[in-house]
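In: generate coordinates for the sequence data below:
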Amino acid sequence: MIPIIVLIGRTNVGKSTLFNILTKTRDALVINYPGITRDRQYGYCKLQLNQKVMLIDTAGLDMKLNEIQKKAHEQTLIAIKESHLILFVVDAHDGLMAQEYEIAQNIRTHHKKTILIINKIDGVNHASKINEFYSLGFEKIQKISASHNQGIDTLIKKHLIPWTNMTFKKEIINQNIKSKKSPIKVAFIGRPNVGKSTLINGILKEERMITCNIPGTTLDSISTSMKYNCKDYTLVDTAGASKKKKENNKIEKFSIIKTLQTIEKSNVILLILDASLQICHQDLSLADFIINSGKGIVVVMNKCDLLNSLEFKEVKESIKKQLKFLYFSRIHFISALYKKGIFQLFKSIHESYSESKRKISTSMLTRTMHIAIKKHQPPIIKGRRIKLKYAHLGSLNPPKIIIHGNQVKYLSLPYKRYLINFFYNALKIKGTPIQIQFKDNVNPYITNKN
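Out: Here you go, the predicted model:
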């Protein structure tokens, strides 16, 4: 179980700025709900090595609302219910607003751990203005300036890391124990009506499979255990894909939080797209989120039966351009309705799972790295060329390659991408993202005079 942290507060108190600082990206998953002008963002915050949380940036929790804002407000309340920790953000420049007493009261009804974040402390000369917020009655308080990156390290080290360790240590241990015996968990992810349920139903009708339904989580998420070619799998149909309920409110029907939780619990993700529709920003953002989660990914273009030969050719060309960042993933063109190409998916699923746990020797990684260096040298910094000395495998699932050298902190992003691409091609890694971490070698002959 990955911890979920939600940022709430009035409009323009700096939630999105704090979100960007914590996730270290502006490319987080953005979901635009029908009829809502305010998007919600989802991203990962890496607290320390192999420890991360899911972060949700919500719409402003303002109490005087029009009809559209009320829908955004409802979604914020759903995010609060699904979360494990609340970061209540307030604005030191504005001072304490009467509305924030109402928000605080609303928070307490959910009985969730809460940290009060006093943002924009830069330029506030009157301590009394900041001290006003203590009357809200929250025990945990952190003063920051998100735009100036002030107080962020303290927030992470003093509050987030200890809370995560204390709250989820047992769950992580139990999850690791269970994962050794678990089947390959495959999540079917995609926008509503791309054919997730149809694909699962088509797969389960095959006679070579043994199936049994497992009670799903809330919001119509259903897991099914099965055996295919002597291998055990669990297929997970994500929230919003069920055809049993035709609810008028599509926002309530599709729970993005449940979908993201499913991604975290799975080994391989099938990103299902509708071949008859253009790839949209949400598809790309979802793909990016899957990559950042470190899960294996297989791209499935469904409903190819709706295309003629010319349209099929255009779809292939479009994929090459729009999904070029998924060059390591297998792409399948299928028709779930007519069961065309659906069982070829299992070869890619198993490949993706195996590659994510593939052990690569230090000698192989170091040799590959030196070949890459020979073809394209690292840049020269301050008269000295950056030296990459050796590489080894830091962890699996996803594979993390750690490269040691001198001045590696000066490596440019394009050169880092070059190395990643080189490892993919040289080692023939398919179906899983890989990560590279750089470490500067410490010279033992340089002593600290202090």
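In: CA atoms for contacts and neighbours, from now on please.
Out: Fine.
In: so which helix or strand takes in the spatially closest residue to Gln41 that is not a sequence neighbour?
Out: Setting aside the residues directly before and after it, Gln41 is nearest to Val30 in space (Cα to Cα, 6 or more residues apart in numbering), at 4.5 Å. Using DSSP states H and E, the element containing Val30 is strand 29-31.
In: name the helices or strands packed onto that strand?
Out: Packing partners of strand 29-31 (3 or more Cα pairs under 8 Å, 6 or more residues apart in numbering; DSSP states H and E): strand 40-48, helix 281-293.
In: let me have the ones you listed in a markdown table, extended by distance to Tyr327.
Out: Listed next are the helices and strands packed on strand 29-31 as a markdown table, based on distance: least, Cα to Cα, whole Å:
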| stretch | distance to Tyr327 |
| --- | --- |
| strand 40-48 | 22 |
| helix 281-293 | 12 |
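In: closest to Asp237 out of these?
Out: Proximity of these to Asp237 was assessed by Cα to Cα; the nearest stretch is helix 281-293, lying at 15.9 Å.
In: what's the spacing between the next helix or strand after the closest one and its chain's center?
Out: Note on helix 281-293: by DSSP H and E, the next helix or strand toward the C-terminus is strand 296-302. Between the centre of strand 296-302 and the centre of its chain there are 17 Å (Cα atoms, centre = their mean, to the nearest Å).
In: one more sequence to fold, the one below, so I can look at both together:
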Amino acid sequence: ELVICVVDGTAEPTPADREAVQLLRRSDKPVLYVANKVDSPKQSLYAKTYYQLGIDNLFELSALHGQGIGAFEEALVAHLPKPASAPPPLGGKNSPRIAVIGRPNAGKSSLINHLLREDRLLVDDRPGTTVDSIDSLFRHGEEDLVLIDTAGMRRKRSVKGGVEGLGVLQSVRSMERSHAVILMIDAHRGPAEQDAKILGLAIERGRAMVIGLNKMDLLSEQERKEAMGKVRDVLSFVPWVPIVTVSAKTGRGVNKLLDTAVRVVGEHNRRVTTGQLNRFFSEVLEKHPPPTHAQRAVRLYFVTQAQVRPPTFVAVTNFPDHVHWSYQRYIVNQLRERFGFEGTPIRVRYRGRKRDE
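Out: Okay, here's the model as predicted:
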């Protein structure tokens, strides 16, 4: 269905190259032409001589060093056949969908295996769902949950240009189909930069979050305190995300972890009435009014909740573009203090007042 023609980008076309291109141009197959080993502008000059053969588009890249791979991958994916129709999702319309994410050996597989050994109802492994995850439906208490089981997150070999870890891409795909994320962390190794990056992506995509701190049963009391402190220190930008200590291998704490995941999904769906919000805002403004802008008072007239998943609020003000960032953060913190919203991002948008308001 697709031909990839790879040539040496450090040399001019050979007779064999010319013959191959002529043959491919006469065929009715789509072709992606790739000039490999292009690591410098000088080598790029050689690669461009292939356009003389009638090639419309040539991808210049270095397979060894990862340069130019991204554009080629996008073109390759664009040529892949699309499934005739996507299979229907598992579970009911309101079944919580929870992605379990973790670096290799963090305990993700042990957690999944412990849960599905007895509770599995159905595994969705049909083509067209996803290339790197499996959805499993099982009963937890009175609720059907859909677990999105991803492959362990592994980082690609470091290459020039800073290619992102493959695991991050897998995690993003799983997040986009989930309501909540369980991030498994090995208590022995502690959190890493990649764990912080995954939680940051979850915030951007508005997903609820829980941290499962695994293998805590193997640590002493002092080591447990240190492990918990390290997680809170490295992931200090999400103090509102609950941490549950577990042993995925023995099952200790697993029910509490799932209970917490279900709870944060509920917070993710939580709606606060406009009356409650405006009473809250009146108290907040009286206690701490917003900073002025250009010596003029910034007024917040009223607030309403626009949506859930994640909870999103709209505040009407006379200076929507000049509400100080520190005051915006203060408003979010006050919303958490009053209404909870455990484990879920909160968004507050500011807009100007309309004439009829």
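In: before we move on, the earlier item: of all the helices and strands packed on strand 29-31 of the first structure, which lies closest to Ile173 of the first structure?
Out: Ranking those by proximity to Ile173 of the first structure (Cα to Cα) places strand 40-48 first, at 17.3 Å.
In: and the closest one, what does it pack onto?
Out: Counting by 3+ Cα pairs under 8 Å, 6+ apart, the packing neighbours recorded for strand 40-48 of the first structure are helix 15-23, strand 29-31, strand 51-57, helix 281-293.
In: let's see that with 6 Å instead.
Out: Contact here means 3 or more Cα pairs under 6 Å, 6 or more residues apart in numbering; DSSP states H and E; on that basis strand 40-48 of the first structure packs against helix 15-23, strand 29-31, strand 51-57.
In: what about Arg355 of the second structure, is that helix, strand or coil?
Out: On the three-state scheme (DSSP: H, G, I helix; E, B strand; the rest coil), Arg355 of the second structure is labelled coil.
In: longest helix of the first structure?
Out: Scanning the first structure for the longest helix, with DSSP state H as the assignment, gives helix 161-179.
In: go through it and flag the buried ones.
Out: Of the residues in helix 161-179 of the first structure, those buried under the neighbour-count criterion (16 or more other Cα atoms under 10 Å) are 161, 163-164.
In: do the same with stretch 132-143 of the second structure
Out: Counting neighbours by 16+ other Cα under 10 Å, stretch 132-143 of the second structure gives 133-138 as buried.
In: distance check, the residue nearest to Gln41 of the first structure against Arg191 of the first structure.
Out: Val30 of the first structure sits 13 Å away from Arg191 of the first structure when distances are taken as Cα to Cα, to the nearest Å.
In: immediately after the helix or strand containing Lys71 of the first structure, which helix or strand?
Out: Secondary structure assigned from DSSP H and E places Lys71 of the first structure in helix 67-82. Past helix 67-82 of the first structure, further along toward the C-terminus, the next helix or strand under DSSP H and E is strand 85-91.
In: what's next to that following strand, contact-wise?
Out: With Cα atoms under 6 Å, 6 or more residues apart in numbering as the test, strand 85-91 of the first structure has contacts from 5-9, 13, 113-120.
In: what range does stretch 383-392 of the first structure cover in the second structure?
Out: Stretch 383-392 of the first structure lines up with residues 295-304 of the second structure when matched by TM-score structural alignment.
In: walking through the stretch 201-350 of the first structure, point out its strands one by one.
Out: 210-217, 221-228, 231-237, 268-274, 296-302, 331-333 (DSSP state E, counting those that start in this stretch).
In: what does the stretch 351-450 of the first structure give?
Out: Using DSSP E, counting those that start in this stretch, the strands of the stretch 351-450 of the first structure run over 380-381, 384-385, 387-395, 400-406, 435-440.
In: of all those, which lies closest to Gln51 of the first structure?
Out: With Cα to Cα, the closest approach to Gln51 of the first structure among the strands of the stretch 351-450 of the first structure belongs to strand 387-395: 12.8 Å.
In: buried residues in that closest one?
Out: 387-388, 390-393, 395.
In: packing partners of it?
Out: Using 3+ Cα pairs under 6 Å, 6+ apart as the contact criterion, the neighbours of strand 387-395 of the first structure among helices and strands are helix 362-375, strand 400-406.
In: out of these, which gets nearest to Asn20 of the first structure?
Out: Comparison of those against Asn20 of the first structure by Cα to Cα identifies strand 400-406 as nearest, at 24.0 Å.
In: mind checking how far Asp195 of the second structure is from His65 of the second structure?
Out: Asp195 of the second structure sits at a distance of 25 Å from His65 of the second structure (criterion: Cα to Cα).
In: identify the residue of the first structure aligned to Leu213 of the second structure.
Out: With the correspondence set by TM-score structural alignment, Leu213 of the second structure lines up against Met301 in the first structure.
In: contacts only, for its match.
Out: With contacts defined as Cα under 6 Å, 6+ apart, the neighbours of Met301 of the first structure are 273-275, 332-333.
In: what's the closest of the residues you listed to Ser363 of the first structure?
Out: His332 (34.3 Å).
In: trace that closest one over to the second structure, please.
Out: The criterion is TM-score structural alignment: under it, His332 of the first structure has Val244 as its aligned partner in the second structure.
In: over in the second structure, find the residue span the strand holding Val30 of the first structure aligns onto.
Out: Taken onto the second structure by TM-score structural alignment, strand 29-31 of the first structure occupies no residues there; it is unmatched.
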